[in-house]
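In: Give the three-dimensional model of this entry:
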Amino acid sequence: MSWLAVTRDGVVLTLHIQPGAKKTEIVGPHGDALKIRLAAPPVDGKANAALIEFLAKKVGAGRTAVEVIGGQTSRTKRVRIGGVSAAELRALLQAKAPS
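Out: Just a heads-up that it's a prediction; the model follows:
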């Protein structure tokens, strides 16, 4: 999974975001990124806020554990999730994002 990197603080995901979709969902691998569709529009940070909330719920973490660390205004984003191991994250996302 080239879209997943382990750090001492947790994991970093490389994501390809499609804002303005009909529903929010994980699509699967997209090149070297994990593709996620977001129902929120890419206006005034709404898509980033929706992404943080979606990932926090998906991994069972608080919103403060999820942080966009790169690509604030880009479709390609890097997101750090603290307090979760790579193995836990793989298990949570496996059904939607096979390697």
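
In: hey, let's count contacts and neighbours off CA atoms from now on
Out: Fine.

In: which residues are in contact with the helix or strand hosting A87?
Out: With elements taken from DSSP states H and E, the one containing A87 is helix 86-93. Applying C-alpha atoms under 8 Å, 6 or more residues apart in numbering, the external contacts of helix 86-93 come out as 4-6, 10-11, 58-59.

In: Kindly report the same for stretch 7-21.
Out: 3-6, 30, 32-42, 47, 75-86.

In: Weed out the non-buried ones from these.
Out: The neighbour count (16 or more other C-alpha atoms under 10 Å) marks 3-4, 33-40, 42, 47, 75-82, 84-86 as buried among the contacts of stretch 7-21.

In: Tell me how many other residues crowd A91.
Out: By other C-alpha atoms under 10 Å, the residues close to A91 number 12.

In: Look up how far R37 lies from it.
Out: Applying C-alpha to C-alpha, to the nearest Å, the value for A91 to R37 is 20 Å.

In: Please provide the structure for the following sequence as well, for comparison with the first:
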Amino acid sequence: MSVAAERGGGRIRFRVHVIPRSPRTAVGGSRDGALVVRVAAPPVEGAANAAVTDAVAAALGLRRADVVLEGGPRGRRKILSAPAAARAALERLLAEA
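Out: You can find the predicted model right below:
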């Protein structure tokens, strides 16, 4: 899968590399072609997954419900989807150092 692959229904899918238990929540940069998301939440009972979708939605300027976890609920590597209109914002976040 490329960084952001088109998906049916006007959505894009993209890979995310999650760093749980970070000092602060932040979205930006890339690692092996995946968007880096740092979350303060621990990876316990879905807390980190919820924090990831919330943080990515905020960074892309979307509602929480617009960002969907599609794969990797138990690992650091996840696949998320968002409306295709967010592609430019996603590319901007990936370009951050």
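
In: Out of the contacts of helix 86-93 of the first structure, which sit inside strands?
Out: Judged by DSSP state E, the contacts of helix 86-93 of the first structure include 4-6, 10-11 as members of strands.

In: Among these, which pair sits farthest apart?
Out: Farthest apart among those by C-alpha to C-alpha are L4 and G10. That separation is 10.5 Å.

In: still on that earlier bit, now intersect the contacts of stretch 7-21 of the first structure with the strands, please.
Out: Those of these lying in strands (DSSP E): 4-6, 30, 33-37, 76-82.

In: what's the average distance of the longest helix belonging to the first structure to the second structure?
Out: Determined from DSSP state H, the single longest helix within the first structure is helix 46-59. Taken over the aligned residues, the distance from helix 46-59 of the first structure to the second structure averages 0.8 Å (mean C-alpha distance after the TM-score superposition for the first structure).

In: Specify the angle between that helix and strand 33-37 in degrees.
Out: Calculated by axes from the mean of the first three to the mean of the last three C-alpha atoms, to 10 degrees, helix 46-59 of the first structure forms an angle of 110 degrees with strand 33-37.

In: buried ones in helix 46-59 of the first structure?
Out: 47-48, 50-56, 59.

In: Mean distance between the helix or strand following that helix and the second structure after superposition?
Out: Downstream of helix 46-59 of the first structure, the first helix or strand assigned by DSSP H and E is strand 66-70. When the second structure is superposed, strand 66-70 of the first structure averages 0.4 Å from its matched positions, counting by mean C-alpha distance after the TM-score superposition for the first structure.

In: so where is strand 66-70 of the first structure in the second structure?
Out: Aligned using TM-score structural alignment, strand 66-70 of the first structure spans residues 67-71 in the second structure.

In: what does the matching stretch rub up against?
Out: Residues from elsewhere that reach stretch 67-71 of the second structure, judged by C-alpha under 8 Å, 6+ apart: 49, 53-54, 56-57, 78-83.
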